[in-house]
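Q: The following comprises the amino acid sequence and a computationally predicted model.
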Amino acid sequence: MSEEQHLAAIIDGHITTQLIASAVRFGVPDLLKDGPVSTQRLSRATGIAPRELTRFLRALQGLGVVEKAAPDGYRAGPLARHLQRDAGGLYGQALLAGGDYYEAWAHLDYSLRTGESAFEHHHGGSLWGRFAESAEVAAAFTRTMRTNTERAVDEIFGLYAFPACGLVADLGAGDGTLVAGLVSRFPELRAIVFEQASVIEHTRRSLEKRQLGDRCEYVPGSLLDEVPRGADLYILKSVIHNWDDESALRILENCRTAMDGRGTLLLIERAMGEDNPREAAIRDMVMLVLFGSMDRTAREYEELLERAGFMVARTVISSSGLSLLEARPAT
């Protein structure tokens, strides 16, 4: 492939995004998960006319989502399992990338000119506000966060010695994947699960499905308002990078207030400059477009904590760029 062809393929990424998002929206990966299905049956199930469906499936075949199956049908391709509703780790990401995120990225120029969120500019409100408006968006986001946490959870447990007992508060817990890992490893540990009111029922159902719900207390609320008191360890995983400095400081100060001079705060982020430069740069642009925020270096996270009244006890950075900052209220 020539440089020009390679660049053309990159430019046409919007086409790939929408082909995959449509496959998920129409449920194609789920319809094929039990074996080959005829084109006619797929047409009835999706509501797409046979001619347009055949054209669509040919395109998905080229992407590895489906494969042709004789005599007149299709089966799941090697990538389909990642897009299935119940088990696919990229199901939520595909829906968001082809919907609310997609529309926001069309306004990248606005973010570049202003330093503000293109998502909020286009949608008239934050992503967090969209959760209250659309259960589908909330569910897709928590699914995406679950996948991201599942990828990192073993690395997190390898980097930090979590307490075997006491009370831990996961602030912005998503679907509870990190909490589930903690309380399943440490039978004497209890957890406060803190999430927005529009998300916390997703969290509750997820932990109850894992049969861990009775080990947790569910507290709805906003990190910008206040944080539950009384925990021994407070965890902020992939939270602070969603906020500009002013809001990030407010969240950290709320944590310090809730801690009342005791306990530990654990900040978990992927720090800029510590992993693949291309991935880090794109992730930083995602923060700008979606939230008007930024990824930060480990030192910049340390400075935020210090400005919020914390003393950073130690910073651990893995080979993949995952950064864990342990901090305590400064005396």
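A: Sure, I can see it. Residues are numbered from 1 along each chain as shown.
Q: drop to CA atoms for contacts and neighbour counts, all remaining ones
A: Fine.
Q: Break down the stretch 1-150 of the chain into its helices, ranges please.
A: 3-11, 13-25, 28-31, 39-46, 50-63, 91-97, 100-105, 108-114, 118-123, 127-133, 135-159 (DSSP state H, counting those that start in this stretch).
Q: here's the one I want to compare it with:
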Amino acid sequence: RTPMDLPLKDGRKIDPTDSSVAARYVLNDIYCSAWLSHAISALCEHRVPDFVGGEPTAIESIAKKAGLHAPTLYRALRALAANGIFEERGDGFFLHNDVSRLLCADHPYSWSGMARMWGHPSCMSAWMHYRKSLTDGQSGIKHAFGKTLYEHLAQDSAATKAFSDAMISNSAHAAVSISREFPFRNFKRVVDLGGGAGTLLHTILAENEHLEGVIFDLPELESLAKDSIRTADLASRCQFIAGNFLSEVPSGADLYLIKNSLWNWSDDHCIEILRNIRRAIGTTYGARFLLIEYVINSRNKKWTTAYDLQILNMPGGRARTEAEYKMLLLQAGLAVTETDIIEDQTLMLSAPVQ
């Protein structure tokens, strides 16, 4: 029995003698998901999730707080509730469920930043050029703006904020698990390369009070990173150093880490970055490099290969398999000594090849 023979689902009649009917529904659901993602982004931009309560809230009340058109907002929330995001009670009353609550700005693992980035004009403009990317392998951002993602961000503060907020969303939950499960007790000073606002490093330092840390990232993120260091009350153990890991990496640490950054880059750029890390490690006894990435494998390829499309679209990089990352590391003079999986992230600890 094939999927085409399965009973009626979602109120849609399937002709068991014509597999194209069910196939059409599969494609339709994919397109619907895209529309729903736009609705989520727009609602987060207007802070709608922050105005929905734990008890049923009238659509008129939500719309008034958000400054939105109530009938149109109702249609958006109705569609999302029908697809498992928010709950609708009665006619025009909504409340949170576990999924929608994650879109609130004050949730400890808020996904609001990521939702807003997916709907940001820079991201949308890039996707409008995806058909061109298929012809030459260049990123949608490059086609849309004539610049790399990072050149574009350096000239657009709003886009930089959206991108940074998305990275915070992406790091918050995994940071807790990584900080507790990886043996940071074996190290004294850690440098987070491309550390952004410091979400991961701050969590690591909070869990490991003996550690000192450095956030290393582009100059345009300095103000954001230093503010976050002060907010986390980590000024005595954490500092920000401005720089570009394509050019150099600061020395003096016994652990360097990169989380979800190498897949933003081509193989040649990755090798360049990794060689800079190898040079920074130098001959420091016991120094290691920790790579944390989404890695394509047989268990997760449904979503990692989809992410790969977005990675081409925005930074112009690509997702890789574990074997591909190990090959890049070896070409840079680093050999993997330990591998682990924490949540949906693969951790590869490597040491200099002697």
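A: Good, I have the coordinates. Quick caveat: nothing in here was measured; it's all calculated off a predicted structure.
Q: Can I get the helices of the stretch 1-150 of structure 1 in CSV including distance to Leu267 of structure 1 and mean neighbour count?
A: Shown next, in CSV, are the helices of the stretch 1-150 of structure 1 (distance: least, C-alpha to C-alpha, whole Å; neighbours: other C-alpha atoms under 10 Å):
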stretch, distance to Leu267 of structure 1, mean neighbour count
helix 3-11, 35, 10
helix 13-25, 32, 17
helix 28-31, 37, 22
helix 39-46, 44, 16
helix 50-63, 38, 15
helix 91-97, 24, 23
helix 100-105, 26, 18
helix 108-114, 27, 15
helix 118-123, 26, 20
helix 127-133, 21, 16
helix 135-159, 11, 18
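Q: any chance of those in TSV, with distance to Tyr218 of structure 1 too?
A: Below are the helices of the stretch 1-150 of structure 1 laid out as TSV (distance: least, C-alpha to C-alpha, whole Å):
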stretch	distance to Tyr218 of structure 1
helix 3-11	43
helix 13-25	31
helix 28-31	32
helix 39-46	38
helix 50-63	41
helix 91-97	23
helix 100-105	28
helix 108-114	35
helix 118-123	28
helix 127-133	18
helix 135-159	16
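Q: Those helices: which one's closest to Arg81 of structure 1?
A: Among the helices of the stretch 1-150 of structure 1, helix 28-31 comes nearest to Arg81 of structure 1, with 6.8 Å by C-alpha to C-alpha.
Q: matching residues in structure 2 for the closest one?
A: Using TM-score structural alignment, helix 28-31 of structure 1 corresponds to residues 48-51 of structure 2.
Q: Check what contacts the matching stretch and list those residues.
A: 43, 62-63, 65-66, 100-101, 103-105 (C-alpha atoms under 8 Å, 6 or more residues apart in numbering).
Q: just to revisit the earlier point, out of the helices of the stretch 1-150 of structure 1, which gets nearest to Pro228 of structure 1?
A: helix 127-133 (19.5 Å).
Q: ok but Glu217 of structure 1 is inside a strand, no?
A: Yes. Membership of Glu217 of structure 1 in a strand is supported by DSSP: H, G, I helix; E, B strand; the rest coil.
Q: For Ile15 of structure 1, see how far away Ala8 of structure 1 is.
A: 12 Å (C-alpha to C-alpha, to the nearest Å).
Q: from memory Val118 of structure 1 sits against Leu108, does it?
A: Just so we're on the same page, residue 118 of structure 1 is Ala rather than Val. Yes. The pair Ala118 of structure 1 / Leu108 is scored as a contact, 6.1 Å apart, by C-alpha atoms under 8 Å.
Q: Mutual contacts of the two, please.
A: Contacts common to Ala118 of structure 1 and Leu108, judged by C-alpha under 8 Å, 6+ apart, are Val289.
Q: For the contacts of stretch 48-51 of structure 2, could you give me CSV that also reports distance to Leu309 of structure 2?
A: Shown next, in CSV, are the contacts of stretch 48-51 of structure 2 (distance: C-alpha to C-alpha, whole Å):
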residue, distance to Leu309 of structure 2
Leu43, 24
Ile62, 35
Ala63, 35
Lys65, 37
Ala66, 33
Ser100, 25
Arg101, 27
Leu103, 24
Cys104, 27
Ala105, 27
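Q: can you give me the strands in the stretch 201-350 of structure 2?
A: 212-217, 238-242, 255-259, 288-293, 295-296, 320-321, 334-342, 345-352 (DSSP state E, counting those that start in this stretch).
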